[in-house]
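Colleague: Need coordinates for the below:
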Amino acid sequence: MSNPYRRRTVAGVQDHFANLRREVFTELGNPEEWRARAAQIRTHTIANLDAYLEQFTDNVTRHGGHVHFAADAADANAYITRLAREKRARTIVKSKSMVTEEIGLNHALEHAGAEVIETDLGEFILQLDHDKPSHIVGPALHKSKAEIAEIFSRHAGHPIAVDTDELAAYARKYLRDKFFAADMGITGCNFGVAESGSVVIVSNEGNARMTSSLPKVHVVVMGMERLVPSFADLDILLTLLPKVASGQRTISYVTAIHGPKQAPDLDGPEELHIVIVDNGRSNMLGTEYQQALNCIRCGNCSNVCPVYRHAGGHAYGGVYNGPIGAIITPLMEGIEKWKDLPYASSLCGACTDACPVKIPLHEYLVALRRDISEAGIDSWGERMAAHLFGWGASHPGAFSMGQSILKTGLTATKVGPLGGWKSEREFPSSAGQTFREWWHKEGEREGERER
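Modeller: Below is the predicted model:
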């Protein structure tokens, strides 16, 4: 909030993506029909997740891959670090993956003595700067070109100009050497296709293909909900994903992996290991929140959210930011720990309207607020404030008096609960009269006209 550049950049990115989306969505003909079909696919898949997980696993194994079901982050990290030790993997390259960020995989592997290199340009920048992602799709969108030049110069040990081509050239050269030296490659998974056991990865830089094909061992880390029944269903979701995520007509690279390298293949890993992660996702199955698992991680809810626009991704505290993060983080890790997140919303409904798979995001945020209240884990101050507001709102005289006090005093104060909020914002000036005052005056005028 105190960084003017970042505030301008996040807002600018939202506006830029919105303009691009409007243009490409007109080419779909009827976007609502596409959204309805995508929602139908995801809802059906999650409702039958056990069957599709079994089908996916059988097909992966049939093609020579290995599948491990990880109950939580510790289980996933233990399996992958044990595999790295067995394969004597000292250098590990990694493509962009939110689920590996979620389970803290880098830290676990580094603790085991391995060097882990992020190969997505945005993630590479953040790794060098010991920073965290600010957006599901654009993790380093909060960094200026000058900041990136400073980060790269510090890493290189010599100055690198604030020039896009030079910055990209430095990252390309450094990472290319790491690709060829890597003993293990780790990727996420955008979608797993149950009918074939295929892992589908999308990227714009080609780093995912280098990560998945050059090292001898490829490890895929995927959330248990990342499945689609068939390639026909995948076609619908891949048509929508780039359009809603970044306003692109299509993704630069779509890679479908059907197992480790076979005898006639010229490239590819010798071993493929797929780690399917629960880590709290099953908490949502069979509940009113099950549809939250429909998410395809497009980040579009953040792109339209007025709270994200002003606060940025880091303010959410967890790995997943924006409206979807404010929902799944408490559901996966417990509302006691993350009880503030469901309140990080204006409930304007823009996120629900923007979601390509029709998750009722703002309705879930309201429901989580209800759960927090019923669980009694909100603070005494919050309960008292709600009680006083409820009493005041039910007594017209008290309500009018409160409005008068707020009208004159709210814009002046810079202390108390609103002090921090106002330190970074200009509070809008008072309209001079409340709606109720205006209504009564208009009523009097209407009565005079009728007389």
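Colleague: Please count neighbours and contacts with C-alpha atoms only from this point.
Modeller: Noted.
Colleague: Can you report how many residues neighbour the residue lying closest to Leu365 once chain neighbours are set aside?
Modeller: With CA to CA, 6 or more residues apart in numbering as the criterion, Leu365 has its nearest non-adjacent residue at 5.2 Å, and that residue is Pro342. With neighbours defined by other CA atoms under 10 Å, the count for Pro342 comes to 26.
Colleague: for Leu406, same thing?
Modeller: 13.
Colleague: three-state assignment of it?
Modeller: Following DSSP: H, G, I helix; E, B strand; the rest coil, Leu406 is assigned to helix.
Colleague: separation between it and Gly420?
Modeller: Distance, Leu406 to Gly420, using CA to CA, to the nearest Å: 18 Å.
Colleague: And Glu195, by the same measure?
Modeller: Glu195 is 53 Å from Gly420, by CA to CA.
Colleague: the helices in the stretch 151-300 of the chain, which residues?
Modeller: Listed in chain order, the helices of the stretch 151-300 of the chain (DSSP state H, counting those that start in this stretch) span 164-181, 207-213, 231-246, 300-304.
Colleague: Highest mean neighbour count out of those?
Modeller: Of all the helices of the stretch 151-300 of the chain, helix 300-304 carries the top mean neighbour count, a mean of 27, counting by mean count of other CA atoms under 10 Å.
Colleague: and that helix, how far from the chain's centre?
Modeller: 9 Å (CA atoms, centre = their mean, to the nearest Å).
Colleague: give me every residue that touches the residue nearest to Leu365.
Modeller: With contact taken as CA atoms under 8 Å, 6 or more residues apart in numbering, Pro342 is in contact with 326-327, 365-366, 368-369.
Colleague: now the residues you listed as TSV including distance to Gly206?
Modeller: Shown next, in TSV, are the contacts of Pro342 (distance: CA to CA, whole Å):
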residue	distance to Gly206
Ala326	31
Ile327	32
Leu365	37
Val366	40
Leu368	39
Arg369	42
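Colleague: among these, who's most crowded?
Modeller: Busiest of the contacts of Pro342 [other CA under 10 Å] is Ala326, holding 26 neighbours.
Colleague: right, and that residue touches Gly317 too?
Modeller: No - contact criterion CA atoms under 8 Å: Ala326 and Gly317 do not qualify, at 9.7 Å.
Colleague: name the element Gln40 belongs to?
Modeller: Taking DSSP states H and E as the criterion, Gln40 maps to helix 31-47.
Colleague: Here is a second sequence; please produce its structure as well for comparison:
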Amino acid sequence: MDNTDKEAVVEPQPRGAIIKGNAPVDQSEAADRFIAAKRHEKSHDKRLWELRQRRDRAMHAVEEWEELRHLASTIKEHTLSHLDEYLLQFEKQALANGVHVHWAKDAEEHNRIVLEILNQHEAKSLIKSKSMLTEECGLRAFMKKAGIEVIETDLGERIQQLDNEDPSHVVVPAVHKLCEDVAEVFHKNFGSDAHNADAHYLAECQREATRPLILSADAGMTGCNYAIAETGSFVVCTNEGNADLSANLPPLHIASIGIEKVIPRFDDLAVFVRLLSRSALGTPITQYTSHFKGPRKGGEMHIILVDNGRSERLKSEIFWPSLKCIRCGACMNTCPVFRRSGGLSYGATYAGPIGLIIDPSFNLHKYRLLPFSSTLNGSCANVCPVKINIHEQIAAWRKVISEHHEMPFVKKAMMKSAGLLLSSPKLYRKALPITNSVLRHLPHFAVYNPLNTWTTGRDMPQVERQTFYQWYQENRGEKA
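Modeller: Next up, the predicted model:
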């Protein structure tokens, strides 16, 4: 939440373009709607850039930062290369700890297993901490149809749930909202003061309204940041302690864990804990780093290990490194496109640079336009704590999309023409002076029109009469 200009007139809250069918997501159109709400766009950009700057300060305070990144990347690469072995080791140790272990090949099977466990315990209410995996699986919607009430305990997730929106960021789910937006949401749901946009007041309203639901819940659910093969335990990192409430108050604890979350040894955990919060929020560590090894006395614990396309991605020579992701959101915070377009504009569970390489693996047709929502500037890869070559993978997806004939006709024609021009130095050098001359004499409407999206919201720079190549020849007296 951001309390910027809270006394000014509240602009309409922009909505995302979450498309439930198979129609291609138009991130550009949804981004235009977000940008049109100027205060939201300005606040969103400012808040996320602050997180990026805090990350940089935290990074510079750790002398061995690059060594940690290299070590984390190496551990992940090793684990993914032996994933079957470490998953079986984790299962064996978890079973020895008294935990029930389930395997889910996809989202449908994951949701079915959760429902079966709840039905076995006659549970009708489920409290859960923030989990991108359960968002990916569409758990809440599935449970609603089955008559199970699901209550999010993370403040940002709860705000989004009450407003019937998906999370817009993997770490700060409601970062696109102003405090006035939250005040309106809480007024509609809790009857609180619609004109009181104080962050502390709003947090207390949520606490008072949700705490009774937490205390009376039949079951609790958490996600997982790291699953440790050596011990069969798993770790959840939060700043609100809500995962501890979800895991310890109800008698039944269910943990949803993506198979890529496993790491080999307990000692490896220290590397990732030092990287995670610094990369995400610029803080040394999360407020709570909670370890779960087995059911509490008189309770029951279930772990669901979920594939949902991860094995297929692991087979890919190009895109397997995306499985190293620790969901810190650093790539989102630095991305100029994400900061100015909002996470909901991506129409997917995973937004920003990491989403551009994860989402097409789920549905190439639906997310075929997303890899083009990037400048390929490389800042995302530069801040990634596990050194994923994000911008290179985004570029690789563009090639795959073209090869699978999923590129829109106009874009394909433009890219083909540009490819022919840029692949020939002689042709390019001849075309550039002619193009510059034409641009200097074109009427305004020929440059500024709906077909030229580059000039939307920006002015064309002054066209120089001399190209750099011409200047170089003239001033250096030699041909390049």
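Colleague: picking that back up, which one in structure 2 is aligned with the residue nearest to Leu365 of structure 1?
Modeller: Counting by TM-score structural alignment, Pro342 of structure 1 corresponds to Pro371 in structure 2.
Colleague: can you check Pro215 of structure 1 too?
Modeller: Match for Pro215 of structure 1 (TM-score structural alignment): Pro250.
Colleague: do Ile257 of structure 1 as well
Modeller: Residue pairing (TM-score structural alignment): Ile257 of structure 1 is matched to Phe292 of structure 2.
Colleague: quick one, strands of the stretch 51-200 of structure 1?
Modeller: 66-70, 91-94, 115-118, 184-187, 191-193, 198-203 (DSSP state E, counting those that start in this stretch).
Colleague: and of those, who's closest to Glu225 of structure 1?
Modeller: strand 191-193 (8.9 Å; CA to CA).
Colleague: related to what we said a few turns ago, please say which of Glu195 and Gly420 of structure 1 ends up with more neighbours.
Modeller: More crowded of Glu195 of structure 1 and Gly420, by other CA under 10 Å: Glu195, with 17 against 11.
Colleague: Select the longest helix from structure 1.
Modeller: helix 4-25 (DSSP state H).
Colleague: Tell me which residues are up against that helix.
Modeller: 1, 31, 141-144, 243-249, 303-304, 309-312.
Colleague: give me that answer again for 10 Å
Modeller: Here helix 4-25 of structure 1 makes contact (CA atoms under 10 Å, 6 or more residues apart in numbering) with 1, 31, 134-135, 138, 141-144, 240, 242-250, 300, 302-306, 308-313, 424.
Colleague: Same question for stretch 436-451 of structure 1.
Modeller: 400, 403, 432, 435.
Colleague: how about a markdown table for these, with secondary structure, distance to Ile186 of structure 1 and neighbour count added?
Modeller: Below are these laid out as a markdown table (DSSP: H, G, I helix; E, B strand; the rest coil; distance: CA to CA, whole Å; neighbours: other CA atoms under 10 Å):
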| residue | secondary structure | distance to Ile186 of structure 1 | neighbour count |
| --- | --- | --- | --- |
| Ser400 | helix | 61 | 16 |
| Gln403 | helix | 57 | 16 |
| Gly432 | coil | 60 | 10 |
| Phe435 | helix | 58 | 11 |
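Colleague: Among those, which pair sits farthest apart?
Modeller: Top of the distance list for these (CA to CA): Ser400 and Gly432, 14.2 Å.
Colleague: Give the burial count for the equivalent of Leu118 of structure 2 over in structure 1, as a bare number.
Modeller: Superposed on structure 1 with TM-score structural alignment, Leu118 of structure 2 falls opposite Ala84. Burial of Ala84 of structure 1 is recorded as 22 neighbouring residues (other CA under 10 Å).
Colleague: where does Ala84 of structure 1 sit relative to Ser134 of structure 1, distance-wise?
Modeller: Distance of Ala84 of structure 1 to Ser134 of structure 1, computed by CA to CA: 29 Å.
Colleague: Helices along the stretch 351-451 of structure 1, start to end?
Modeller: Going by DSSP H, counting those that start in this stretch, the stretch 351-451 of structure 1 shows helices at 361-375, 380-393, 396-409, 419-422, 435-450.
Colleague: Who are the contact partners of Tyr288 of structure 2?
Modeller: Residues in contact with Tyr288 of structure 2 (CA under 10 Å, 6+ apart) are 235-244.
Colleague: Can you tell me which of those residues is nearest Arg265 of structure 2?
Modeller: Using CA to CA, Val235 comes nearest to Arg265 of structure 2 of those, at 12.5 Å.
Colleague: residues near the equivalent of the closest one over in structure 1, how many?
Modeller: Matched to structure 1 by TM-score structural alignment, Val235 of structure 2 sits across from Val200. Counted with other CA under 10 Å, the neighbours of Val200 of structure 1 add up to 19.
Colleague: Over to the one 5 residues further on?
Modeller: By the criterion of other CA under 10 Å, Glu205 of structure 1 has 14 neighbours.
Colleague: how much space is there between the residue nearest to Leu365 of structure 1 and Cys305 of structure 1?
Modeller: For Pro342 of structure 1, the distance to Cys305 of structure 1 - CA to CA - is 13 Å.
Colleague: Pro242 of structure 1 now?
Modeller: Plainly put, Pro242 of structure 1 is 19 Å away from Cys305 of structure 1 if you go by CA to CA.
Colleague: How about Val60 of structure 1?
Modeller: As judged by CA to CA, Val60 of structure 1 and Cys305 of structure 1 stand 38 Å apart.
Colleague: The two: who's more crowded?
Modeller: Each of Val60 of structure 1 and Cys305 has its neighbours counted (other CA under 10 Å); Val60 has more, 28 against 22.
Colleague: Spit out the contact partners of the more buried one.
Modeller: Val60 of structure 1 makes contact with 54, 66-67, 192-199, 257-260, 272-274, according to CA under 10 Å, 6+ apart.
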